[in-house]
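In: mind folding the following:
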Amino acid sequence: MKKSILLITLAIYGLVFCSCQKTVPETVEELKPQAISATAGDPVLLASNGLTIESLNGAITANEISGFKTYMNSQTVNSYGGNNIWVFGGPSSNVEAFGNMYEATGDVAILDRMIYFCDGILSTRNDKATAANGGQKATWTGNIDPIWPSSAKDTVIAQAGIEQGRVLAHMAYCAKLILEHPAIWNTNVGIGDSKGYGATYKARALKYITECNYVIDNWIIPRFVRTSDKLLYFPGAPNTYMANGPAPWNQLVMVTDVMIRLVQCHVLLNNEASRITQYDAIVQANINWFIANFTSVTSAQGSACWRWMYSLTSASLEDCNHFAYDAEGLWMAYNSGRYNIPLLTVTKMANTLFDIVLKNQNADGSYAGRVNGTTGINLAAGFFSLKHEYFYLADIRQDKYFTAANINISSGDAASTGATTARILWLKNRRYLAGDGNVELYQGCDYSGWKASFGSGNFLLSALVANGGVNDDASAIKVPPGMQAVLYSSDNYGGTAVTFTADAACLSASGINDAVSSLKVTTIP
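Out: Down below sits the predicted model:
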C-alpha cells in the first residue's frame, strides 16, 4: 500500500521559545506517525513560513531540510546581546536548532547560519559591543566584564551571573560540530569573516573555544566556583543576586553544559589536558551535587521518578519551565559518557516528565506546572507545549517520542518555533539511524527473508502483500519504541489477534507464526 505523506501546516505564531500559554481547549490526543496534522481545523499543507515535518518516522527529507532553512534564514541577530536573549530568548534557541539540524544533515549551509549567530553572540559581548549597542558597561564588580547582560539595554549597571554558561554553550556547540567534521576544517567559512574571527571553519572554531575559555577564566571560575569543593555558589557583596547562595539547578547546568562541550572540543583537538581535567572536575562535582538532591518517588503508573526543589535552599518545588533546562543538562552530561551517570538516573527524570507531569492535566487541557504534577502560577503555571529542551528526554523514553512530538504539533508550537521542529527532526533522524522506523514483518526467524514495512494504519491482506509481505508467511517482527502492532490470522482483522509492543525474533511461541493475514499499527498513547 502506498503510504500517504502529509505535510504539517506550519503558520507563524511568533518567535516564542518557551512553554507558552496558548489557548488549546481540547486535550491533546496521540497522533499517528504517518498521518500527522496541525491544530484541529487547520488545512494540511505546506505553510508559507517553511517549517515542515512530513513524517515522524524515517530519514529527514529534502522538503524538511529546505523548509527549515527557508524559515531560519529569516531569523536575524539583535544588535543588543543582553536581556537574556542568548539565554532564554529566540536567538538562543535558534543556535541550538541550527546545531541539531547540522548534526542530523551535515548541511554546511545550516552550519553557516549557526556561525552567523555565534558571530553575533561574540560581537554583542559587553566588553566587545559599542556603547551605542549597549556594551561597555560596568557590572557589579565595577569592571567592564566579558558578559552578556541579563539586564535591559538602558540599565546603568549590567547584571550577570552564571547564566552566562548557556551563552557560551552555544558557541562551544558550534565549535564542537566543526571539529567533528575535519573535511571542512581548511575550507573558508561560507559567510565570510567580516568580524575577523577566523577565515576557515577550524579557525572560527578555535576562536569560539578561546573566547569561551576566556569568559570562564575571567568571570565564571573566579566569581562562582567555590574553591573548597568546586560547587557553584554566588558571591557576596557587592553582588546582590542570591548573594552567598547556591546556584539554582537550572543555572548550574548552564555552566556544566558549556564545560562539557568545551571538554569535548579539547579532546578532539588533543590539547589543554589540564583544562580538560579542571572542567571535568567542576562538572562532576556539580552534577553529583544535583543528583544527590533528588528524592525518589513513584508515579501513579508505577514508574520510578524524581522530585526536587528549585535549588538546594529553596522551599519551592522545581517548576516545569526550569525543569526543561535541568533535563537538557542532565542528558548532556549523561550523553557525553564522561561523568558516571547511570541510565536509570536519567530515565527517572524522563519518567517524571512523561508519567507525572504529562499525566496530570488541568481543566483547560494544560499540563502540570511542577515536577510533582501540581500547577501554580507564573513559571509554575500549566503549559500546552513542551519546551524544546524536553525532547532529549524522549531520547531516553523512546516510547514517548510520538507523544512529545504530537503535543507540540497539535498545539501549534512546531509551527512557530524552529527549535521545536529541529529537535523533532533531530530525534526522528537519531531513531532512524538506530533502526527505529516503521513496524517490519520478516519471512524468517531472526529477521531473514523478505521484509515488509508498515507505518501507522490498518492493513488488509491486499495491503500486506502490496507492502512486500506474503500471506501466512511471516515469522518475525520489529516494533520501534512507542508503536504497537496487532497481527491477525485472517484477512479483515479476523481470527487470532496477537499484540506486539517490542521486537520478536521468532513468532513460533506467539501462536501466529506463518499465519499473519492482516494487521493494525498504531502509536502507544
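In: rest of the way, CA atoms for contacts and neighbours
Out: Fine.
In: surely Q136 and T124 touch.
Out: No: contact criterion Cα atoms under 8 Å: Q136 and T124 do not qualify, at 10.3 Å.
In: ok, these two, which is more surrounded?
Out: A count of neighbours by other Cα atoms under 10 Å puts T124 above the other of Q136 and T124, at 25 against 19.
In: ok, that one touching Y80?
Out: Yes: counting by Cα under 8 Å, T124 touches Y80, with 6.1 Å between them.
In: what packs against the helix or strand where A169 lies?
Out: Assigned by DSSP states H and E, A169 belongs to helix 164-179. Contacts defined by 3 or more Cα pairs under 8 Å, 6 or more residues apart in numbering; DSSP states H and E place helix 164-179 against helix 90-105, helix 108-123, helix 201-215, helix 249-269.
In: I have a second one here; can you model it like the first so I can compare?
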Amino acid sequence: MRGPFGTYTLGAFFGGLLFMGAKAQMKVSSFDGPVTKEELKSFNDYVATLKPATDNKGNQWVQGHSGEQTKAMGLIYQMAGQQETLDHMLRFCDAVLSERNDLAKAPVGQHKIWTGGIDPVWPNDVTKKPIQTGGGEGDPVGHLASCAYLILNTGKLHNQKVTIGDPHKYGVTYMDRAKTYLKQADFSMSNHILKRLLDLSNGNKMYFAKDSPYMGGKPVPWNQQMMFNYAFMNLCSAHRILNDNPELLGKYKSILTASIDWFFHGGGVQTKKSKKGSTVYDWGYTMPRTTGEDSNHGALDVAGFYRTYIDGNYGITADQMKPFANMFVDVMTLGKEKYAGTVDGKTDGDGHAKPTKNIRSGYLFLAEFRPDAYKSMMSADLSVGGKGTGSADGFSRFLWVKNQRMKAK
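Out: Predicted structure coming up:
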C-alpha cells in the first residue's frame, strides 16, 4: 500500500488558512475511529473551490499551494478511492502539464534556460539569467506520474470518459489521460533531469551537473532528493503496472534506491539517544553535513521518506521510520505550541531554522509510529467541531494517519 505524497513548507501550511478566506473549510469529525464521510466530503468540497496555479513562479507547483494541494488529492484518493477527488487531481495535472516550458506559450513558456534550450521544465523564476533549474523539477513530474499511477491502479476507470472533459486534448478516457501523463513525465525526466540536471556518475548518487548554475557539482540536498524521488517512485509504479519498459523502470528504481541507501547506510544520518532514552536521528541539509537539519527542510525530508516507506518497494521499514518520530516527539517538541527550529532540538536559529508554534505537516505522518503522541500532534493545529482548516496538506495527512491507525487495529 502506498500513497503519493510530498513536500511541505510552513508557508504552504499556514498560507492555506489565509488563502481560503471565506471558502469551505475542512473539518475534523473525530480524532479516533474511522475516517468519516463528513471528513471526506469537507475535503472534496474544499478542493472543488480551488483553482490551479497559472505558472510555477515562486514554486507554486512545488512547495506552494498548487503543489501541496495536488499531493493532498492524490493521498486522499489513494486512501478513500472517491472518483470526485481524482477528477479534481486531473484538473490540476492538466494545468501543470499545459504550463511546462516547452508546451506553454510565452510568457509562461518558451524560455531558453541555462542549457541553451527550451527544455521541458517548470522554472520558478524567469527574470534571472541564466534561468536555473533544481530539485523542484521533480515535483511536477511526480504529480503527473502519481496521477497516471492512480488511474492505472483503478481498472474500472480505464475505458470511461474523463468526467471533466478533455480541454487540452490529453486523452478522452482515463486510460488515455494516464498514458499522456506518463509519456510526458518520462519526457521531462529523460530530456532534462537525467540528460542535463543530474550527475549520477558516482554510484547513482544525486549530484547537480558541474555546469549547472544552481549548486553545480554539489550533492543534491535531501529535501530536493525527495522531490526527485517522488517522481521516480511514481514513474516506477506506473510502468510496473503497464509492464511496458522494464529497462527504464530499473533505471528509475536504481537511482531512488541509491538515494535511500546514501541516507540510511552511506553516512547521511547519525543515530543518537535522546535525553529521554529513545533512539533518534540527526542529519544535515546536504552531504557532507550530518547534523542540524532545519525544521522546514526536515519536514520535507520526513514526508519523502514516509511516502517511500508506504510504497513498500524500497526497503524502508517501520523500525527505520520510528527514530524520525522519536526525534520529533522527544527532541523537537519542547512544550505546548513550542517546536525546535532544527532536528537536533536547537531554538536559536532563524529563517527555516526558526522555532515554530505550529507543527509543519510533514511531521504529522510520524504520529503513526508514536501512537502515544498522536492526539497531541494532531490537536496542535486541528480541533473537533472547530472552525476547520484551509491546509490541504495538513488535513490530508491527518486523515491518512487516522486511517492507518484503524487498519492497525
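In: Y334 of structure 1 is nearest to which of the helices and strands packed on helix 164-179 of structure 1?
Out: With Cα to Cα, the closest approach to Y334 of structure 1 among those belongs to helix 249-269: 10.2 Å.
In: which residue numbers in structure 2 does the closest one align to?
Out: Mapping helix 249-269 of structure 1 onto structure 2 (TM-score structural alignment) gives residues 222-242.
In: the matching stretch vs structure 1, mean deviation?
Out: Following the fit onto structure 1, the mean deviation recorded for stretch 222-242 of structure 2 is 1.2 Å by mean Cα distance after the TM-score superposition for structure 1.
In: burial of the closest residue to Q224 of structure 2 other than its chain neighbours, as a residue count?
Out: Excluding the flanking residues, the one nearest Q224 of structure 2 by Cα to Cα, 6 or more residues apart in numbering is G135, at 4.5 Å. G135 of structure 2: 22 surrounding residues under other Cα under 10 Å.
In: secondary structure element holding the counterpart of G135 of structure 2 in structure 1?
Out: With TM-score structural alignment as the criterion, the equivalent of G135 of structure 2 in structure 1 is I162. Under the criterion of DSSP H and E, I162 of structure 1 resides outside all helices and strands.
In: repeat that for V498 of structure 1.
Out: Using DSSP H and E, V498 of structure 1 sits within strand 494-500.
In: give me the range in structure 2 that whichever helix or strand comes after that strand lines up against.
Out: Per DSSP H and E, the first helix or strand lying C-terminal to strand 494-500 of structure 1 is strand 518-523. Following TM-score structural alignment, strand 518-523 of structure 1 has no partner segment in structure 2.
In: show me what strand 518-523 of structure 1 is packed up against.
Out: Helices and strands touching strand 518-523 of structure 1, by 3+ Cα pairs under 8 Å, 6+ apart, are strand 457-459, helix 461-466, strand 483-490.
In: if we go to 7 Å?
Out: Using 3 or more Cα pairs under 7 Å, 6 or more residues apart in numbering; DSSP states H and E, the elements in contact with strand 518-523 of structure 1 are strand 457-459, strand 483-490.
In: quick one, which of the ones you listed is nearest to D319 of structure 1?
Out: Between D319 of structure 1 and those, the shortest gap by Cα to Cα is with strand 483-490, which sits at 30.1 Å.
In: what's that closest one aligned against in structure 2?
Out: Aligned using TM-score structural alignment, strand 483-490 of structure 1 spans no residues in structure 2.
In: tell me the helices and strands packed up against that strand.
Out: Strand 483-490 of structure 1 packs on strand 494-500, strand 518-523, going by 3+ Cα pairs under 7 Å, 6+ apart.
In: residues contacting the first one, please?
Out: To tie it back to what came earlier, the one meant is strand 494-500 of structure 1. By Cα atoms under 7 Å, 6 or more residues apart in numbering, the surrounding residues in contact with strand 494-500 of structure 1 are 484-489.
In: sweet, I'm off.
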